[in-house]
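In: task: produce atomic coordinates for the following.
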Amino acid sequence: MHEVKLGLHTFGDITLNDDGTRTSDAQTIRNIVDEAVLGDELGLAYFGVGEHHRHEFAVSSPEIVLAAAASRTRNIHLGTAVTVLSSDDPVRAYERFATLDAVSGGRAEAIVGRGSFTESFPLFGYDLRDYEVLFEEKLDLFARLRDERPVTWEGTTRAALADADVYPKTENGFPVWVGVGGTPASVVRTARYGFNLMLAIIGGAPARFRPFVDLYHRSLEEFGRDRLPIGVHSPGHIADTDEQAWEELYPAMEANRNAIGAERGWPPYSRLQFQHDVGPDGALFAGSPETVARKIAAAVRVLDVDRFDLKYANGTMPHAMLMRSIELYGTTVAPMVQDLLRDA
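Out: You can find the predicted model right below:
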C-alpha cells in the first residue's frame, strides 16, 4: 500500500474549562490555532477548520483562523472542513483561498460542500428551496475560477460575469476537494469538475463507501481525467486506553448529538449506539493509539484512499484533552498506521 497522509479536522466546537464553565468563543479560536501548531510540530499533513453559524461552534470565518495558524506553522497544509459554498460567493471564496495560499507559502487547500447545517442560508439571504441549484451553479463557477483567467458566466443564483478576473493570483494554484456524504450524483459531479473527493464517513462501516470510490474512479476515466486523490473525514478521539478514550468522548458526544438531534428528530443517543460506533463496523475512530491505528489502516485498505482526516473535536471536550489526543495521533497513531499498511 502507498503511504497515506493523515490530517485533522475541527468544527471549532465550544469547549468547557477545567471548572466546567463554557470557554469563550474568542478563547476557543485561540485554542484552535494552538492545536494547528501542535499538528504541524508533529508532522501531520493537514489541518482543516469547518464553517458554522450557530452557538455550538466558534468559527464562522475559517480562512481568518487558518491565516493566523499559517503565521505560526511551517509545513502543515491548511484548509476548510468544509466551506459552505452554497451560501457563499464563489468569487469571494476563491479570493480568500488565494490569499490564504499566499500567506501560508502555498499550503492552502479548499474543501467545499453543501454543509450539514442550514443556518447560513437565511443568514445570508438564500432560500432553502434553492438548495440543489445553489450548490450546482456555485460549484460550476468555482471550477471556472481555478484557471485564474477572465471568466464569463451566467446562472440564476447570482449576477452574471462578463470577462471578470479574480485577484490575487496564486503562484501554483491550490488543491480543491468536494465533501461528499454518500450520494452517487455528488460523486459523479465531483469527478466531472476534476475536484478531489473527500468522503464524510460519520455513520456506518467505512466499507460501505467502497462503491463510491469505484464510481469516482470510473467517472474520472469516463470524463478523460487522470486519477485524483480521495480522502476520508471521520470523527474520533484518542487516549492512553480504550476505556479512557470512550469515557472522555461519550458525555460530549451524547450532549452534542442530542442537542442537534432534538432539532432534526433523531432518537436519543445511547451507550449502546456509542459502543457500536466505536466498534469495527462504526464510524467513530476512538480508543487507544493501537485501536485507532488499526481501524484507520483497515479503512484505508478497504477504500484505497490517499488521506485520512480525524475530526478530533467533538462537543465540549476540554482543550487539554484535545491536545493530548492530537499528540497521540501524531506521535503514535500516524507511524503505526504507516507500519500496518507497509506490512499488509
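In: CA only for contacts and neighbour counts going forward, please
Out: Noted.
In: hmm, E243 is touching G287, no?
Out: Yes: using Cα atoms under 8 Å, E243 is in contact with G287, at 7.1 Å.
In: of those two, who's got more company?
Out: Comparing E243 with G287 by other Cα atoms under 10 Å, the one with more neighbours is G287, at 27 against 13.
In: nearest residue to the more buried one in space, please, no chain neighbours.
Out: Leaving aside its chain neighbours, G287 sits nearest to D242 (3.9 Å; criterion: Cα to Cα, 6 or more residues apart in numbering).
In: please apply the same query to R74.
Out: D40 (7.0 Å).
In: before we move on, the earlier item: show me the contacts for the residue nearest to G287.
Out: D242 makes contact with A286, G287, S288, T291, according to Cα atoms under 8 Å, 6 or more residues apart in numbering.
In: surely the second one is in contact with A239?
Out: Yes: in this structure, G287 is within contact of A239 by Cα under 8 Å, at 6.2 Å.
In: which neighbours do those two have in common?
Out: With contacts taken as Cα under 8 Å, 6+ apart, the residues that reach both G287 and A239 are A245.
In: hey, where'd the helices end up in the chain?
Out: Per DSSP state H, the chain carries helices over the ranges 25-41, 62-70, 90-103, 120-123, 131-145, 184-193, 210-222, 242-264, 271-277, 289-303, 319-328, 334-342.
In: in CSV, list those helices along with distance to E3.
Out: Below are those laid out as CSV (distance: least, Cα to Cα, whole Å):
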stretch, distance to E3
helix 25-41, 18
helix 62-70, 25
helix 90-103, 25
helix 120-123, 37
helix 131-145, 29
helix 184-193, 23
helix 210-222, 18
helix 242-264, 26
helix 271-277, 26
helix 289-303, 10
helix 319-328, 19
helix 334-342, 6
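In: alongside the first, I'd like the structure of this one:
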Amino acid sequence: MNTINFEFGVYSLGERFPDAIGKVLPAQERIENIIQMAKWADEAGLDVFGVGEHHRLDFVTSSYAMILAAIARETKNIKLASSLSVISTADPVRVYEDFATLDLLSCGRTEIILGRGLYLESFSLFGVSLDDYDKLFEEKLGLFMKLQEKEVVNWHGEFRTPLRDAQIAPRPVQSKIPIWIGVGGTPGSAIRAGKLGLNMALGLLAGAPERVQHLTNLYWQAASVAGHDLSQLKVSVTGHSYLADSGEQAIREFAPCYNQYMAYGLKDRGMPFYPISAEQMMPQRAANEILAVGSAEELAEKILYQHELFGHLRFMGQFDMGNQSMARVEKAIDLLANKVAPIVHRSLNK
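Out: Below you'll find the model as predicted:
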C-alpha cells in the first residue's frame, strides 16, 4: 500500500491591526512573535511554515524573505515558504536570488507560493500598472520558472529589460525551488497552475467546500491534458484557523479575533462587515464548512472531508489573526501537530 504523506503547517500574514481598545502591537514584537510561532511549529514536528508579503503600515512583512531567513537560523526541520509572493510587482530575478539564498541558509527547506495577492498597494509602490494585471503575472511567472533551469539566462519580455548571458546566483541547495501558485476563486489561475505542472495553494475562507471543488477539478484536468505526472503535483488548502480543546471553546476564543480582523480589513477597503456572534459561528464547526475552527477531532474530520473533494495533501492554518494571544496560538499549534495530524494520517493510511 502506498503511504499518503499529508502535510500540516501554519502561516502568518504579519498584520498588526488595532485590537478591541485600539492598541497596535509594535512592529518589532510582531516580528518576534512570528519567529516564535515558527519555532513552536518546528519543535512540534509540523511540515511547513509560511510568511506572506504585504507593503503597508499595518503589516510587518514587506521584507518577508528576511523574516524567513531569520526563521531559517532558528529552526531545524520545517519547510519555509512564502504565503504568498506578489510576483506581479516584483523583479523575478531578485525574488529568485532571495529564495535561493534562503534555501542555502535553511539547508534546502525552501518553497515559494507565487500569486497576485489580495491587496493592490504594491502596484503603485513599485511603479507597475493595474492595467497590466494579468500580463504582468504571466510574464514574471514565466521568467521565474526559467531562472530555475540554468545558471546563465537569456530572456526578453515586455515589462523589464532583457537578460543577456545573465548570471543567476546563488544557486539553491535543491535542484529547483518547489513552486506553488496561489489561487483564490479564479478558474483561470487554477487552469494555469495545472497546465504549467506547478503545485496549487488554494485559499479558502468560508462557505461550503463543494462550491470551490470545480477549481481543483479544473486544476487536475489541465495538468492531465498537459501530460504532467499527477502523482508529482500537490494541492494545499489554506485559510483562517483556530483550535482549542473543545469546539465550543475554539469558537468562543476565535470569534472576537475574527470579527476584529475582518472589520478592520474590510473597512479599509470600503466594504461593510457585520459581526458574527459565537452562537452564529458554531455551525461552522461542521465537516462540510470551510472555516477551519473547532476541536482537533472536528478539524481532522473537516480535512478528511475536503481531501475526498480536492485530493489535497497539505493543510495550512492562519492561527494568529486578530491579535490572538500567543499562548493560545502555541496551544493551537500543539493540537494541530499532536492531535489533528495523527488522526488524519491514521485515516488516510489504513
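In: ok, the residue nearest to R74 of structure 1 - contacts?
Out: Per Cα under 8 Å, 6+ apart, neighbours of D40 of structure 1: T73, R74, N75, I76.
In: before we move on, what about W153 of structure 1?
Out: L141, A160, L161, A162.
In: adding neighbour count, write these out as CSV.
Out: Converted to CSV, the contacts of W153 of structure 1 look like this (neighbours: other Cα atoms under 10 Å):
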residue, neighbour count
L141, 21
A160, 12
L161, 14
A162, 11
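In: what does Y258 of structure 2 correspond to in structure 1?
Out: If you follow Y258 of structure 2 across to structure 1 using TM-score structural alignment, you land on M253.
In: swap that for H312 of structure 2, please
Out: Match for H312 of structure 2 (TM-score structural alignment): V305.
In: wait, its match touches L228, no?
Out: No: V305 of structure 1 is beyond contact range of L228, at 10.2 Å (criterion: Cα under 8 Å).
In: among these two, which residue is more densely surrounded?
Out: Comparing V305 of structure 1 with L228 by other Cα under 10 Å, the one with more neighbours is V305, at 23 against 15.
In: apart from its chain neighbours, what residue comes closest to that one?
Out: I230 (5.1 Å).
In: distance of the one you found relative to T156 of structure 1?
Out: For I230 of structure 1, the distance to T156 of structure 1 equals 31 Å [Cα to Cα, to the nearest Å].
In: next one: D165 of structure 1
Out: Applying Cα to Cα to D165 of structure 1 and T156 of structure 1 gives a distance of 20 Å.
In: looking at these two, which has the bigger crowd around it?
Out: D165 (15 against 9).
In: what is the equivalent residue in structure 2 for the more buried one?
Out: Per TM-score structural alignment, the equivalent position to D165 of structure 1 in structure 2 is Q167.
In: N154 is in contact with its match, correct?
Out: No: with contact taken as Cα under 8 Å, Q167 of structure 2 and N154 are classed as non-touching, separated by 9.5 Å.
In: what's the matching residue for the residue nearest to R74 of structure 1 over in structure 2?
Out: Mapped onto structure 2 by TM-score structural alignment, D40 of structure 1 lines up with D42.
In: and if you look at A26 of structure 1?
Out: Using TM-score structural alignment as the criterion, A26 of structure 1 maps onto Q28 of structure 2.
In: next one: that match from L57 of structure 2, what distance?
Out: Applying Cα to Cα to Q28 of structure 2 and L57 of structure 2 gives a distance of 13 Å.
In: more neighbours: these two, which one.
Out: The residue with more neighbours, out of Q28 of structure 2 and L57, is L57; 12 against 9, by other Cα under 10 Å.
In: now do the more buried one against Y261 of structure 2, distance only.
Out: Per Cα to Cα, L57 of structure 2 is found 15 Å from Y261 of structure 2.
In: what does I67 of structure 2 give?
Out: 22 Å.
In: which one in structure 2 is aligned with G12 of structure 1?
Out: In structure 2, G12 of structure 1 lines up with G14, judged by TM-score structural alignment.
In: coming back round to it: for V278 of structure 1, see how far away the residue nearest to G287 of structure 1 is.
Out: In this view, D242 of structure 1 and V278 of structure 1 are 10 Å apart by Cα to Cα.
In: joint contacts of these two?
Out: A286, G287.
In: grab the most central residue of structure 2 for me.
Out: In structure 2, the centroid-proximal residue (Cα atoms, centre = their mean) is S83; its distance is 3.5 Å.
In: need the nearest residue in space to the alignment partner in structure 1 of that residue, chain neighbours excluded.
Out: Matched by TM-score structural alignment, S83 of structure 2 corresponds to A81 in structure 1. Among residues not flanking A81 of structure 1 along the chain, G50 sits closest, at 4.2 Å (Cα to Cα, 6+ apart).
In: so the one you found is in contact with L66, correct?
Out: No: counting by Cα under 8 Å, L66 is not a contact partner of G50 of structure 1; they are 10.5 Å apart.
In: isn't G231 of structure 1 right up against P206?
Out: No: under the criterion of Cα under 8 Å, G231 of structure 1 makes no contact with P206, lying 11.9 Å away.
In: format the contacts of D40 of structure 1 as CSV; extra columns: neighbour count.
Out: Below are the contacts of D40 of structure 1 laid out as CSV (neighbours: other Cα under 10 Å):
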residue, neighbour count
T73, 20
R74, 15
N75, 18
I76, 24
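In: which one of the residues you listed sits closest to V333 of structure 1?
Out: I76 (17.2 Å; Cα to Cα).
In: I figured that closest one hits L42, correct?
Out: No: I76 of structure 1 lies out of contact with L42 (Cα under 8 Å); the separation is 9.4 Å.
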